[in-house]
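> Please find the sequence and the predicted model below.
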Amino acid sequence: MAKARVEKAPQLSLPDDFQVITPFFHKYDVTDEDGRYLHWAQLKWRVPKADAESIWKTVKFKRMSQYKVLSLKSEDEQPFVYCTPHSMEAKLYQLVKIAGGNVGAISDTVATDNLQSKFLVSSLIMEEAITSAQLEGASTTREVAKKMLEEEREPVDEDERMILNNYLLLRFAERNKKEKLTLDLILEFHRIATMGTTENGVVPGEFRQDDDIYIEDGDGNIAHQPPSYDLIDERLKILCDFANKDHTGLKGCDFIHPIIKAIILHFMVGYEHPFRDGNGRTARALFYWFMLKSEYTLFKFVSISKLLREKPKDYGMSFMYTEKDSNDLTYFIYFQLDIIFNAFEDLKTYLGNKTNEFKKIAEILEKTTWGNKLTFIQKDLLKKAVKEPGRVFSAKEVSNAYSISSNTARSYLSKLAELKLFFATKDGKTVMYIAPSDLLSKLNAGKA
């Protein structure tokens, strides 16, 4: 297999190159005029060819003067660095405004706060669990996977097992958000992510025991060879120390923005690649864990896996640009910030659609005799039933979907059957509730 190629950038040599960069010093900066942080491979085509090297060295000099040096190092003992240009600070400011609020603030409507507390938590965690598994190659359809999670059905194959594992992994990350990062916690993240799977000879909850592993780029070439397996314990302990260290900027310590720190943790698991398989899932879980730890609660609702799945080549290139340019993490940070932004845009669209669907049913129900007798969840169940006539609901599924007790779910469904809005039938000892095909006309008529 060929080694992936990213052209090596011209090296800046000081003080010799001062004379070369002086003519361009006032015209070029760390980013271009559009705020883009370009690698040499991207920049050289956008500037006059005769001056490309000198312009690159000018840009590199300005970046080096802004670098923040981390305690994390590559295998050759070179520290990882990053800088925060104006365009990155602007992105972080916008993200903090979005992610620090509530769901209602995202979709510009107060109504969705009900959706947040009663529906979205489990539903959107399920969405991310499914997409994360699809990113790793699982082929189960979204509908089948969602139903499996809602009904707590046992997985029938490895693809479904991966999806269930991801769901349990995200819930585990949320439950353990107050814990410090340790090797044991990383191993537990991985164990949950890979239990019951056999892909690439993975052993759940155990580090790899050889170096017969590499990361491919989007074209099947070798993009990265991780550090040796016998360094994994030592290097991940350093990563844990970094994760647990105070980077609030208070009392004289260094400041690293929590979103940037979470992105760095994501990158480093990919860089170290400590497991035979499941590194991506573990890295994304660690990202979510640190965001929730930092009290960015809305991150539990966004799916970064969906967007990573759509841009695998860009994801790989952001890793390679970092490695091929003095361990400069800024490329990867920019890429991830854009992914997060787009994820919140998707969340806004999703919430808008859900709210509009709910409002339509709520408006119809207001004109009926049962409008004021039904809870939010019962109305939402009717919304689903109208969209999917013949759909079968169970107490267990409703309990999981809305994070309520089985008894409460049963009473809600039983009431809908009593009002003749659902049909009740038995499957063995389990009572199932079916959405009638004429439900919408019943609702519009105002009587069951």
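It's in. These numbers were taken from a predicted model, which means no experiment stands behind them. Numbers count the residues shown, from 1 in each chain.

> all contacts plus neighbour counts: C-alpha atoms, from now on.
OK.

> so who does residue 324 touch?
Residue 324 makes contact with 6, 8-9 under the criterion Cα atoms under 8 Å, 6 or more residues apart in numbering.

> Would you reformat those residues as TSV and include neighbour count and secondary structure?
Listed next are the contacts of residue 324 as TSV, based on neighbours: other Cα atoms under 10 Å; DSSP: H, G, I helix; E, B strand; the rest coil:
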residue	neighbour count	secondary structure
6	16	coil
8	12	coil
9	17	coil
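
> Nearest to residue 311 among the residues you listed?
Using Cα to Cα, residue 6 is the member of these that lies nearest residue 311, at 17.8 Å.

> wait, that closest one sits on residue 322?
No - using Cα atoms under 8 Å as the test, residue 6 is too far from residue 322 to be in contact (10.6 Å).

> just checking, what packs against the longest helix seen in the chain?
Assignment by DSSP state H gives helix 330-366 as the longest helix of the chain. Helix 330-366 is packed against helix 86-99, helix 258-272, helix 304-310, helix 312-323, helix 376-387, helix 439-445, with contacts defined by 3 or more Cα pairs under 8 Å, 6 or more residues apart in numbering; DSSP states H and E.

> Apart from its chain neighbours, what residue comes closest to residue 242?
Closest residue in space to residue 242, ignoring its immediate chain neighbours: residue 71 at 7.2 Å, by Cα to Cα, 6 or more residues apart in numbering.

> An error on my part: the question was meant for residue 158.
residue 197 (5.9 Å).

> roughly how far apart are that neighbour and residue 190?
12 Å (Cα to Cα, to the nearest Å).

> of the two, who's got more company?
Neighbours per residue (other Cα atoms under 10 Å) separate residue 197 from residue 190, with residue 190 holding more: 28 against 19.

> what's near enough to touch the more buried one?
Counting by Cα under 8 Å, 6+ apart, residue 190 makes contact with 204-206, 278-279, 281-282.

> please redo it, this time with the cut-off set to 10 Å
Shown here is residue 190, whose contacts under the criterion Cα atoms under 10 Å, 6 or more residues apart in numbering are 165, 169, 184, 203-207, 274-275, 277-283, 285.

> Check it against this one:
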Amino acid sequence: MASIKKPKSHLETLAQSAEAVVKLMPQFRAVDQKGRYLHWHDFKHRVPAGIDADAAWAAVKLSRAAILKSVGLCSESGKPFNYCLPDSAQTVIHQIDQLNARLGSSVSSASTAGESNSYLVESLMMEEAISSAQLEGAVTTRKVAKQMLEKERPPVNDDERMIVNNFLQMKLARRSKDEPLSLELIRQFHAEVTQGIDVDHSCPGEIRQNDDIFVVGRDSEIAHQPPAAASLPQRLEALCGFANQNHDGLEGRLFIHPAVKAIILHFMIGFEHPFNDGNGRTARCLFYWYMLKCGYWSFEYVSISALLKDAPMKYGESYLFTETDDLDLTYFICHQLSIIQRAINDFLKYIERKRNDFVAIIELLTESGFNKTLNFRQIHLLKKLLRNPGRLFTAKEVKNDFDISENTARTDLEKLYQLKLLGKSREGKTWYYIAREDAMAHIRGSGSNRG
């Protein structure tokens, strides 16, 4: 990634070449002809030959000035953060608003649709925990990491500990979604994600006390110098005030869409860099926390970190674009919305595959009569055991898969054991349930006997 440079001040260009800038305004708007909100870093290469790039950029900046709005947060120097929403961003926001409706009732609902969706997507929280840790450098396979979380196996190194911490942090975000944001809650998020990992450096839950921390770019240059440590308590209190403020647009209040506000919270933790380590994971947790707080329950299962991990340089660029262009958050918002759009599409494809699998299992169970004796969890367990003959299951794993108590998980496993779909073996104090090789034949045989 080439170094991101600040563009020449458009006000300076306007003062020098006002007539030229005004003539270019019909041609150069807030977005280009493809609807892209370009930073000077990319814009300067797309200006046609014979046109002054600085004047064209000044024309773009004047067009944006008319639609930008301040969010009420400022840099140390008092310069305001602002943003606007291009049409492409509005499209993604519409998709976000539609997502809950497309999936049906809330996963917390007691309705049949809600219960079914819950078990279709519950394990996806593990996927975000794994991806977020890998984005920060954790080295392990997804298979090993998921087995660790499912079986509650103690982590054997810092990489695995990071994944466990992320998973616990996501659960904390869910539990605390009805609380207002506070400095203490931010510290709790950070403490959860850094506990047990290089404690002397990460200092779980402690706001940094020094200014010898900075973010380096690709070429080891200083890409971002966070605000002074002494200013952090006051700045974080201001951030909490922003999070807790009503931005519904009524009675003269500023309107900020919840998804945009969640993204801004994500950005600001990265910008403030209030901790020695773990800022990125804390920032992403805060995004999820706010989405859950605002009723977007499906985002508990939509993983953005997996996609950020695939293109970490673009993620970093979106921060730098904002910082080098008058604190215009639009760059970061648009980047995150593009990630969210892809994550939603991946999530819906996943749900569709799972639903198709579920329908096939239901048809088989209906033929055999098993559908009358099994609940949703047991049916999903059955689907897994049919795919993996010989696989071992424990009550702890089932508890984590479906977010239920261990006693309920054990009852589900016992039910499948009684139906001769699982075997059972004891090792020490732990009961293991084994997917029987003849489970499918037993189901089909029951259907034949029933006929």
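Happy to help now that I have it. Since we're looking at a predicted model, the values are computed, not measured.

> Could you dump the helices and strands packed on helix 330-366 of the first structure into TSV and include distance to residue 292 of the first structure?
What follows is those, written out as TSV (distance: least, Cα to Cα, whole Å):
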stretch	distance to residue 292 of the first structure
helix 86-99	11
helix 258-272	10
helix 304-310	14
helix 312-323	23
helix 376-387	26
helix 439-445	40
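
> would CSV of these with distance to residue 118 of the first structure and mean neighbour count be doable?
Putting these into CSV (distance: least, Cα to Cα, whole Å; neighbours: other Cα atoms under 10 Å) gives the following:
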stretch, distance to residue 118 of the first structure, mean neighbour count
helix 86-99, 19, 15
helix 258-272, 27, 22
helix 304-310, 22, 19
helix 312-323, 34, 19
helix 376-387, 7, 19
helix 439-445, 23, 16
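
> Nearest to residue 175 of the first structure among these would be which one?
Among those, helix 258-272 comes nearest to residue 175 of the first structure, with 17.2 Å by Cα to Cα.

> Check the mean deviation of the very next helix or strand once past the closest one from the second structure.
The helix or strand immediately downstream of helix 258-272 of the first structure is helix 279-293, counting by DSSP states H and E. Superposed on the second structure, helix 279-293 of the first structure shows a mean distance to its aligned partners of 0.8 Å (mean Cα distance after the TM-score superposition for the first structure).

> Next, the angle helix 86-99 makes with helix 279-293 of the first structure.
Here helix 279-293 of the first structure runs at an angle of 70 degrees relative to helix 86-99 (axes from the mean of the first three to the mean of the last three Cα atoms, to 10 degrees).

> Flag every buried residue along helix 279-293 of the first structure.
For helix 279-293 of the first structure, the neighbour count (16 or more other Cα atoms under 10 Å) marks 279-293 as buried.

> okay, the angle between that helix and helix 258-272?
Orientation check (the same axes, to 10 degrees): helix 279-293 of the first structure against helix 258-272 gives 160 degrees.

> can you pull the contacts of residue 241 of the second structure?
Per Cα under 10 Å, 6+ apart, neighbours of residue 241 of the second structure: 72-73, 180-182, 235.

> Kindly provide the distance from it to residue 177 of the second structure.
Going from residue 241 of the second structure to residue 177 of the second structure by Cα to Cα gives 16 Å.

> next one: residue 31 of the second structure
36 Å.

> go on, residue 21 of the second structure?
In this structure, residue 21 of the second structure and residue 177 of the second structure are 48 Å apart, going by Cα to Cα.

> the more surrounded of these two?
It is residue 21, of residue 21 of the second structure and residue 177, that has more neighbours when counted by other Cα under 10 Å, with 24 against 18.

> Name the residues of whichever strand or helix holds the more buried one that are buried.
Using DSSP H and E, residue 21 of the second structure maps to helix 18-24. By neighbour count on 16+ other Cα under 10 Å, the buried set for helix 18-24 of the second structure is 20-22, 24.

> which outside residues touch the helix or strand hosting the residue nearest to residue 242 of the first structure?
Following DSSP H and E, one finds residue 71 of the first structure within strand 68-73. In this structure, residues lying in contact with strand 68-73 of the first structure by Cα under 10 Å, 6+ apart are 78-84, 235-236, 238-239, 241-242, 254-256, 264, 268, 327-328.

> mind listing which of those are in helices?
Using DSSP H, those in helices are 235-236, 238-239, 241-242, 264, 268.

> nearest to residue 139 of the first structure, of these?
Checking these against residue 139 of the first structure with Cα to Cα, the nearest one is residue 268 at 27.5 Å.

> which ones are touching that closest one?
Going by Cα under 10 Å, 6+ apart, residue 268 of the first structure touches 72-74, 80, 235-236, 239, 274, 283.

> contacting residues around the residue lying closest to residue 417 of the second structure once chain neighbours are set aside?
Closest residue to residue 417 of the second structure in three dimensions, ignoring its sequence neighbours and counting by Cα to Cα, 6+ apart: residue 423, at 6.0 Å. By Cα under 10 Å, 6+ apart, the residues touching residue 423 of the second structure are 390, 392-393, 413-414, 416-417, 432-437, 439.
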